[in-house]
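S.K.: here is my input; please provide its structure:
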Amino acid sequence: MKFVMSDLPPRHRYKLLVSTVTPRPIAWVTTRGRNGVVNAAPYSFFNAMGDDPPLLVLGLLKDGTGANKDTATNIIEAGEFVVNLVSEHDAETMNLSCVDAPRDVSEIDYAGIATTPAERVSPPLIATAPVSFECVKRELLEIGPRQVIAVGEVLVTHIRDEFIADPEKLHVDTAAMKLIGRMHGTGTYLRNTDTFTMTRPAYDPARIDGEAR
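M.R.: As a prediction, this is how the structure comes out:
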């Protein structure tokens, strides 16, 4: 089937995107509001987008009234956030932080999330996360009525010591982190345990020459 996205309501576009663009890594984002309340929320419209400067990008959907949610509001106002990656161990706690809590309620308290202070930004790290990225806002794009795209520059990367296989060579034991990702459908997740390896091939001009003949 063919779907012309402009002909569909936003909810249907969302269903097509999240059912096909999989697996998606999860950014468990911590921010701090003007009132001092620390917010924690997971987002799967997320990925790394560069290394010079090192960039992470978040797609932050608005609420049903078209207003920014806490994460977007706090990033806009404070310009700082922390992206924490999610392991299997933290899955239930992360899921609990998805609740639509009132703005004066911290998901950190509600879900019982352990935190530790960051070095360069105000929002804390999630203490149990295998990886945390301290970020500052570089760009904020409001494209359309329902979303904000936040581009953050990574200032500090924290990787728990047990996942560093070789500190000198920066070899990371990614498999040991047991990260999870989002899949299709409501509440469907993926364990990153079924992997395979392919060697990147070198260009072979004989393949083209052979086809030309």
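S.K.: please count neighbours and contacts with C-alpha atoms only from this point.
M.R.: Noted.
S.K.: report how many residues lie close to Met183.
M.R.: 19 (other Cα atoms under 10 Å).
S.K.: that one against Asn192, yeah?
M.R.: No. With contacts counted by Cα atoms under 8 Å, Met183 stays clear of Asn192, the gap being 11.5 Å.
S.K.: can you list residues touching both of those two?
M.R.: When Cα atoms under 8 Å, 6 or more residues apart in numbering defines a contact, no residue borders Met183 and Asn192 alike.
S.K.: and the residue nearest the centre of the chain, how far from Gly152?
M.R.: Against the mean C-alpha coordinate of the chain, by Cα atoms, centre = their mean, the closest residue is Ala27 at 2.5 Å. Ala27 is 12 Å from Gly152, where distance means Cα to Cα, to the nearest Å.
S.K.: now the second one, please; I'll put the structures next to each other:
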Amino acid sequence: MFLDFSALLPQQRYKLLTATVVPRPIALVSTISTEGIVNAAPFSFFNVFSEDPALAVLGLESRRDTGAIKDTTRNIIESGELVINLVDRQMVSEMAACAADLGPDQSELDFAGLSSARSRMIAPPGIEEAPIRFECRLFEMRQITPVRHLCIAEILALHARSGLIDTADMRVDTSAYVPVGRLHGTEYCETQDRFHITVPQTGSTPPADRKDRRRQT
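M.R.: This next block holds a predicted model:
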């Protein structure tokens, strides 16, 4: 099968991308408006792609019916600050509730029953229930199309639930940290089924050779 993306509608591309590039991490982004209303919204077009500087990227979509930018995008543009809260199984229902279409004068934290957590370096609060949260400053906001913005955020600081990180070697306890990933539509997953892979060292038997030997036996 071969699919030319230039021949597909945007919604068709969306369905293919979100069903094949999986699982995707979820950013529950909290921002604050100029009126002081705390907004929270989940995004699965999200990842990190640099450590120096530490950068995260978010794909922000405008309203499909009117093309108007949503609260998160507007708040980031106006304040230049945001908190990326990561999501685990304990807070998936609340995360989903934050996707509700509320007015700009309503806080998704109140609607979802989530608690705000004071940030140290920026104004927007994080979410207390999140296992990990990143305080971020806007690095670059680029409008890709009339309905899509690409937000690059610089991570200034990290907050973690007690016991998740050993600061002696910056090791994360992956048995205690079980984030939720987005699959497709209403399907999500947990990262509990894990395995280890050892990268072959120079001079070792290449994987292709090992595969050929297995076939011979």
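S.K.: what's the TM-score here?
M.R.: For this chain pair, the superposition-based TM-score is 0.93 by TM-score structural alignment, normalised by the length of the first structure; 207 aligned residues with a Cα RMSD of 1.6 Å.
S.K.: can you pull out the helices in the second structure?
M.R.: 10-20, 71-79, 92-97, 108-112, 207-216 (DSSP state H).
S.K.: of those helices, which is nearest Thr31 of the second structure?
M.R.: helix 71-79 (6.1 Å; Cα to Cα).
S.K.: the closest one vs the first structure, mean deviation?
M.R.: For helix 71-79 of the second structure, the mean distance to aligned residues of the first structure following superposition is 0.7 Å (mean Cα distance after the TM-score superposition for the first structure).
S.K.: run through who's touching that helix.
M.R.: 29-34, 39-41, 60, 81-82, 104, 138, 141, 149.
S.K.: any quick PyMOL command for the buried ones out of those residues?
M.R.: A single PyMOL command selects the buried members of the contacts of helix 71-79 of the second structure (16 or more other Cα atoms under 10 Å):
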select buried, resi 29+30+31+32+33+39+40+41+60+81+82+138+141+149
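S.K.: what's the closest of the contacts of helix 71-79 of the second structure to Pro179 of the second structure?
M.R.: The shortest approach to Pro179 of the second structure among the contacts of helix 71-79 of the second structure belongs to Val29, at 15.3 Å (Cα to Cα).
S.K.: how close does the closest residue to that closest one other than its chain neighbours sit to Pro206 of the second structure?
M.R.: Nearest non-adjacent residue to Val29 of the second structure, counting by Cα to Cα, 6 or more residues apart in numbering: Ile84, 4.7 Å away. Here Ile84 of the second structure is placed at a distance of 40 Å from Pro206 of the second structure (Cα to Cα).
S.K.: in TSV, list the helices of the second structure along with mean neighbour count and distance to Ser50 of the second structure.
M.R.: Below are the helices of the second structure laid out as TSV (neighbours: other Cα atoms under 10 Å; distance: least, Cα to Cα, whole Å):
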stretch	mean neighbour count	distance to Ser50 of the second structure
helix 10-20	13	22
helix 71-79	19	20
helix 92-97	17	26
helix 108-112	18	29
helix 207-216	9	29
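S.K.: looking at those, which is nearest to Asn47 of the second structure?
M.R.: Closest among the helices of the second structure, using Cα to Cα: helix 10-20, at 13.8 Å.
S.K.: next, the mean deviation of that closest one compared to the first structure.
M.R.: With mean Cα distance after the TM-score superposition for the first structure, helix 10-20 of the second structure averages 0.6 Å from its match.
S.K.: please state the offset of that helix from the chain centre?
M.R.: Offset of helix 10-20 of the second structure from its chain centre (Cα atoms, centre = their mean, to the nearest Å): 17 Å.
S.K.: give the aligned range of it in the first structure.
M.R.: Here helix 10-20 of the second structure aligns to the first structure at residues 10-20, judged by TM-score structural alignment.
S.K.: check the gap between Leu82 of the second structure and Asp110 of the second structure for me.
M.R.: Applying Cα to Cα to Leu82 of the second structure and Asp110 of the second structure gives a distance of 18 Å.
S.K.: now the longest strand seen in the first structure on the second structure. Mean distance?
M.R.: Determined from DSSP state E, the single longest strand within the first structure is strand 147-159. Mean deviation of strand 147-159 of the first structure relative to the second structure after superposition (mean Cα distance after the TM-score superposition for the first structure): 0.7 Å.
S.K.: who are the packing partners of that strand?
M.R.: strand 54-61, strand 131-141 (3 or more Cα pairs under 8 Å, 6 or more residues apart in numbering; DSSP states H and E).
S.K.: with distance to Thr116 of the first structure added, can I get those in TSV?
M.R.: As requested, those are exported to TSV (distance: least, Cα to Cα, whole Å):
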stretch	distance to Thr116 of the first structure
strand 54-61	21
strand 131-141	11
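S.K.: so which of those strands comes closest to Ala212 of the first structure?
M.R.: Per Cα to Cα, nearest to Ala212 of the first structure of these: strand 54-61, 42.1 Å.
S.K.: mean per-residue distance, the closest one versus the second structure.
M.R.: Average distance, strand 54-61 of the first structure versus aligned residues of the second structure after superposition (mean Cα distance after the TM-score superposition for the first structure): 0.6 Å.
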